[in-house]
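give the three-dimensional model of this entry:
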Amino acid sequence: MKDLTILIAEDEENLAQLLARIFENTGYKTHVVNDGETALYIVKNQHIDIVITDIRMPSLDGISLLKEIKAFDPYIEVLVMTAFANVDTAIDAIKLGARDYIRKPFDIDEVLESIEKAALLVGHHSEYDVHKLKSHEILVDNSLSMKKLKKLIKKVACSTATVNIYGETGVGKELVAKAIHELSDRSNQAFIKVNCSAFPETLLESELFGYEKGAFTGAFSRKLGRFELANGGTIFLDEIGDISLVIQLKLLRVIQQKEFERLGSIKTLPLDLRIITATNKDLKVLVKEKKFREDLYYRLNVIPIDVAPLRERKEDIQALLNTFIRIASKNNKTPIKKISDEALDALINYPWPGNVRELENIVERMIVISDGNIIELSDLPEHILLGKDSANNSILKVHKDEVEERIIRNAMLESQGNMTKTAEKLGISRRSLYRKIHKYSMEDKQPL
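Next up, the predicted model:
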């Protein structure tokens, strides 16, 4: 179990580096951060098995970090440590899911013993957990376009060339980027993602490059940027078409020179990372409109990858459904459900303007609201039943209801009023059948 990765979150840098050396000499891989927010970011963006965190840290304290980690992935083992130890804090941490509690100053042998116990528990977690699947394993390739895409991903992963991924919102561009990383020789290093459209220009610059203490008002301590966190690994810059010309110039220098400076520093630091970008915009058009640098465009677009929208690869929908049903069932602690043929047909025929992301959200909704172990046609949102992205077509709704009522009443006739047989004939649960009977006020009506 010594190939596990430990994240050390400790604002005393000397102590953090000491722990890192001890763990690495024992055979573990380590990451070191000095604040809670950066620790949480690392946990959410790369594989971490064990976290050892101080209680008192800037930006996000150890207890809050523990809560966030357990909400994100309950399988990550967390040990908390502090010089301000008391019984109440220890009990709170353990109740929240901490594996152990360590007082400062501590004995190294005791810390290693706690780490070893946590490592054994990590080894017992199911290797078949859907959350642990690799991105290239989740990518469905029943359609011809996805088969070609997966072949291209494998070829691209072996190179160091920059990649620009094109596709509509929600098609899975991040999944493609992560699959390239996982199949590359950098797979054991960091995969750091940045949504460039989520930050204004000034904040994006500090997020990417980091800053030194005192670099600007509010810079109370050094902060490592995303480039530095990704050093040795891969950085994924999503919505690259939204960055300003100023940031574009700085990014161009990073690509060309393979170096950068933190804000407020004159020290140039070397960088060794793979850059993958993505956009739902046409960068050629932005270049013509003078909104995107032409030299940067050619630097990023060495290997362009297009991800087809879901409406053009309907062959993938059923496999995606199966994956999302497993994930949603686990997240919501419900049994894995099946989907009726009628519901499946409706989902396949829907145009999916929100692509794979919309499908994933719809599946979770169905898992939550559906009765029994079968997702039925009636569990689908109305706009999907209507076959288009609109829930306001009342005429179609009336006709759909009329047809459904007639089918139910005739099934009742064929089953001679036996509710169990009627439900089986319709492929729905008895509970759903009674709900529909009440909906159409059929309690005292004769079948048609």
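
switch to C-alpha atoms for all contacts and neighbour counts from now on
Fine.

how far does the lengthiest helix in the chain sit from its chain's centre?
For the chain, the helix with the greatest residue count under DSSP state H is helix 394-414. On the basis of CA atoms, centre = their mean, to the nearest Å, helix 394-414 sits 40 Å off its chain's mean C-alpha point.

for stretch 432-440, same thing?
38 Å.

other residues contacting that stretch?
With CA atoms under 8 Å, 6 or more residues apart in numbering as the test, stretch 432-440 has contacts from 371, 405, 419, 423, 443.

one more, for comparison:
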Amino acid sequence: MQNSGFRILIVDDEQHYCDVLKLILEGESYQVKTTTSSLDALEMLEQESYDLVISDFFMQDLDGFELLKKIRTDHVDTEVIIITGYGSIKNAIDAIKKGAFSYYIKSHDPEELLFEVKKVKKIAELSLKMSQPAVKGQYLMMSKNTKMKKIIDMIDKVADSNANILLLGESGVGKEAFAAYIHEKSFRRDKNFVPVNCHAYSKTLLESELFGHEKGAYTGATETRIGKFESAEGGTLFLDEIGDATLDMQVKMLRVLDTKRIERIGSNRLIDVDFRLVCATNRNISEMIQTGLFREDFYYRISTFALEIPPLRERREDIPQMVHFFIARLANDMKKTIKSVNDDLMDYLLQYDYPGNIRELKNMIERLIVLSSDGVLKKEDLYLDQKNRTQFQIHTLKAFRSQSEKQYIERILKHTEGHLTQAAELLDITRRQLFNKIQELEIDTERFKIKNEK
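Take a look at the predicted model:
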């Protein structure tokens, strides 16, 4: 079974031990990062989401108890396995009482550690299947990614206010879904949610779309039409691609936000309007302000809170959950039963870069469901342009382990400048075992100037 979506952080002040554990865990296809500082580990946890932290108990900056406490407080979805020596087993057991998943004794067989890691992963998978996601609009409003968690938390705090919100991010990250979620979380939820794509209209048409017009206001205006400002009365107006609005339109919209009044085209009558404004764009507003393409006063008026939604490639840990969410929703719409997702497909989905972000992932899942004839989603049913494919070669586990082992031994040999005795000591094996490995893995002895000293 593939473990590519399971992220592990190793914390040990012995770099060599970190490297050994990393080699073992990557041999099982886990995603692994290491650090020799528990303080650095806390910073890494703020920047990325990890499913598991494997930490030594005795550290120079923060010991195992302190690190465990901070993880249990600030990163509740991250499990912790404590590494210990024989002399500190009691401390490790105390750590379990304080919330650690389990402990591992350094001198024991690494298979014991792998067994514990597999248990953590299995429990995480079961929890994911049993959880009831907070679904609003089209997308999941929950995440394992640290940055996304903070954004969702901020939205939950400001949604029930009248503050104007600007959503930033690439095309396809789900900005309209977030806008709809903000509306549904607000006291305006019983009124209209009115979306307008500014990119879809010319200046003249956008003005008519927003302000409305009176009958006879211009050629073709055969009847009075209420604009989106009025349609959103009491509710939420969502202006997507606000970066495409002309400077003239920005001035007119700024006046509406300041006065809360509009005039339909062809009329002098002022109409009071009451709506909550949410805007979005995939353009760089800061650069547009500097080049004079976007008014700074308008920017500050629409962005009481400016939230940048990260692209999907920066929060890959959310992909498995999104895949299962889209399967459940789309399979139900198509009246099809999907039983499973092949491991090679999930691995591919985790590696792919998604230039189209969540929208692209949804379309991929929809295509796979349509093509599935036996309830199993398969990688071979994906028809993607070759230029968009992530280059990823599939190897047997044995071949992958051998390659990883070879690379690590070569690093050690380079570090010791080819001295077998020193290298064997660092690897904690005998010179004879190391020599056999060099032959077995076909390591170039000339390249590392290996010295078979006595």
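
mind putting the contacts of stretch 432-440 of the first structure into CSV with secondary structure, neighbour count and distance to Ile50 of the first structure?
CSV is the format used below for these (DSSP: H, G, I helix; E, B strand; the rest coil; neighbours: other CA atoms under 10 Å; distance: CA to CA, whole Å):
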residue, secondary structure, neighbour count, distance to Ile50 of the first structure
Asp371, coil, 17, 38
Glu405, helix, 20, 56
Met419, helix, 17, 53
Ala423, helix, 20, 49
Glu443, coil, 10, 59
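
dump the residues you listed to JSON lines, plus distance to Asp141 of the first structure.
Below are the contacts of stretch 432-440 of the first structure laid out as JSON lines (distance: CA to CA, whole Å):
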{"residue": "Asp371", "distance to Asp141 of the first structure": "31"}
{"residue": "Glu405", "distance to Asp141 of the first structure": "39"}
{"residue": "Met419", "distance to Asp141 of the first structure": "41"}
{"residue": "Ala423", "distance to Asp141 of the first structure": "35"}
{"residue": "Glu443", "distance to Asp141 of the first structure": "47"}
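
can you give me the helices for the stretch 251-400 of the first structure?
Taking DSSP state H, counting those that start in this stretch to define them, one finds helices in the stretch 251-400 of the first structure at 283-288, 294-300, 317-331, 341-349, 355-369, 382-385, 394-414.

map Leu175 of the first structure across to the second structure for me.
Counting by TM-score structural alignment, Leu175 of the first structure corresponds to Ala177 in the second structure.

mean shift of the host helix or strand of its match relative to the first structure?
Element membership for Ala177 of the second structure, per DSSP states H and E: helix 175-185. Helix 175-185 of the second structure: mean distance to aligned residues in the first structure after superposition is 0.9 Å, counting by mean CA distance after the TM-score superposition for the first structure.

following that helix, which helix or strand comes up?
strand 193-197.

residue range for the helix or strand just after that following strand in the first structure?
Towards the C-terminus, the helix or strand next in line after strand 193-197 of the second structure, according to DSSP H and E, is helix 203-211. With TM-score structural alignment applied, helix 203-211 of the second structure matches the range 201-209 in the first structure.

do stretch 148-162 of the second structure as well
Stretch 148-162 of the second structure maps onto residues 146-160 of the first structure, going by TM-score structural alignment.

the match of Leu175 of the first structure contacts Leu140, doesn't it?
No. Contact criterion CA atoms under 8 Å: Ala177 of the second structure and Leu140 do not qualify, at 9.0 Å.

of the two, who's got more company?
Neighbour count, other CA atoms under 10 Å: between Ala177 of the second structure and Leu140, Leu140 has more, with 19 against 16.

quick check: Arg411 of the second structure vs Ile438 of the second structure, distance?
As judged by CA to CA, to the nearest Å, Arg411 of the second structure and Ile438 of the second structure stand 13 Å apart.

could you do Met322 of the second structure as well?
Counting by CA to CA, the gap from Met322 of the second structure to Ile438 of the second structure is 44 Å.

could you do Glu317 of the second structure as well?
37 Å.

those two: which is more packed in?
Legend: neighbour count by other CA under 10 Å for Glu317 of the second structure and Ile438, higher for Glu317 (22 against 16).

what is the aligned counterpart of that one in the first structure?
For Glu317 of the second structure, the residue aligned by TM-score structural alignment is Glu315.

what of Ser231 of the second structure?
In the first structure, Ser231 of the second structure lands on Leu229 (TM-score structural alignment).

wait, what's in contact with its match?
190, 192.
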